[in-house]
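Colleague: Fold the following and give me the result.
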Amino acid sequence: MMTRAQRAGMAGTMILAMLVSNAASAAGVDTGTSSMTSITTWMMTWIPLSAVILIVVSAIAWIAHLIRMDWAVRLVVGLIVVGSASYIVGLFGLTA
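Modeller: Below is the predicted model of the structure:
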């Protein structure tokens, strides 16, 4: 059961999504090229960069004894896989 505040938040989010999508369409944005460029930028830059930052944070958390070593290793291996896969897909998988 949703509270009144949750329903108001969801309604506000839906209204904002409708307004933003209409504004983007009305502005004459070339959505095909812009979207591909944006996705490529995320795949090549932001996802690998955030994975590196999270690897550093997990190392600091392991040093500070906030997480156990086995969890730190799992997290780091997963982040390396995600960052590498994202970069490789951005490098070879997307063409505009």
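
Colleague: For the rest of this, base every contact and every neighbour count on C-alpha atoms.
Modeller: OK.

Colleague: how close does residue 83 sit to residue 26?
Modeller: 35 Å (C-alpha to C-alpha, to the nearest Å).

Colleague: should've said residue 76
Modeller: 43 Å.

Colleague: Here is a second sequence; please produce its structure as well for comparison:
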Amino acid sequence: MVFEALECATCGGVDIHRHGQSATSKKRYICLNTNCMRKTLILDYTYQGYRPEEEQIAEMAINGSGIRDTGRVLKISPNTVIKELKKRGRH
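Modeller: The predicted model follows:
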């Protein structure tokens, strides 16, 4: 049995447990930290748009990067960049 030291990408907590698997047979984990905004996470995403890069998108937009440039650098769709920026604008 191999022990993997896992850390939540959102809150940095180490209280992570297995939580089944996704529809694409990826291992799902649950963060048991009550202050964490994201409850479940997957370590190896197939589609790059699901990776937790909201902070990078916002930071690149503040620094003057365009939507297409941000998508190209982060290897995600420009539509994903637009969607994340719209979500940020509402909060």
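
Colleague: tm score of chain vs chain?
Modeller: TM-score of the superposed chains, computed with TM-score structural alignment, normalised by the length of structure 2, equals 0.27; 41 aligned residues with a C-alpha RMSD of 4.0 Å.

Colleague: Can you pick out the residue with more neighbours from residue 83 and residue 26 of structure 1?
Modeller: Under the criterion of other C-alpha atoms under 10 Å, the comparison of residue 83 of structure 1 against residue 26 puts residue 83 first, with 21 against 9.

Colleague: Excluding chain neighbours, what is closest to that one?
Modeller: residue 48 (4.2 Å; C-alpha to C-alpha, 6 or more residues apart in numbering).

Colleague: Quick check: next helix or strand after the helix or strand that neighbour falls within?
Modeller: Under DSSP states H and E, the secondary-structure element containing residue 48 of structure 1 is helix 47-63. Later in the chain than helix 47-63 of structure 1, the nearest helix or strand by DSSP H and E is helix 69-88.

Colleague: Show me what counts as buried in that next one.
Modeller: Buried residues in helix 69-88 of structure 1, counted by 16 or more other C-alpha atoms under 10 Å: 72, 75-76, 79-80, 83-87.

Colleague: With stretch 56-74 of structure 2 instead?
Modeller: Of all the residues in stretch 56-74 of structure 2, those buried under the rule 16+ other C-alpha under 10 Å are 57-58, 61, 67, 70-71, 74.

Colleague: Just the buried positions in the longest helix anywhere in structure 2, please.
Modeller: Scanning structure 2 for the longest helix, with DSSP state H as the assignment, gives helix 78-90. Under the neighbour-count criterion of 16+ other C-alpha under 10 Å, helix 78-90 of structure 2 has 78, 80-81, 84-85 buried.

Colleague: Residue 21 of structure 2: which of the residues you listed is nearest?
Modeller: residue 80 (24.1 Å; C-alpha to C-alpha).
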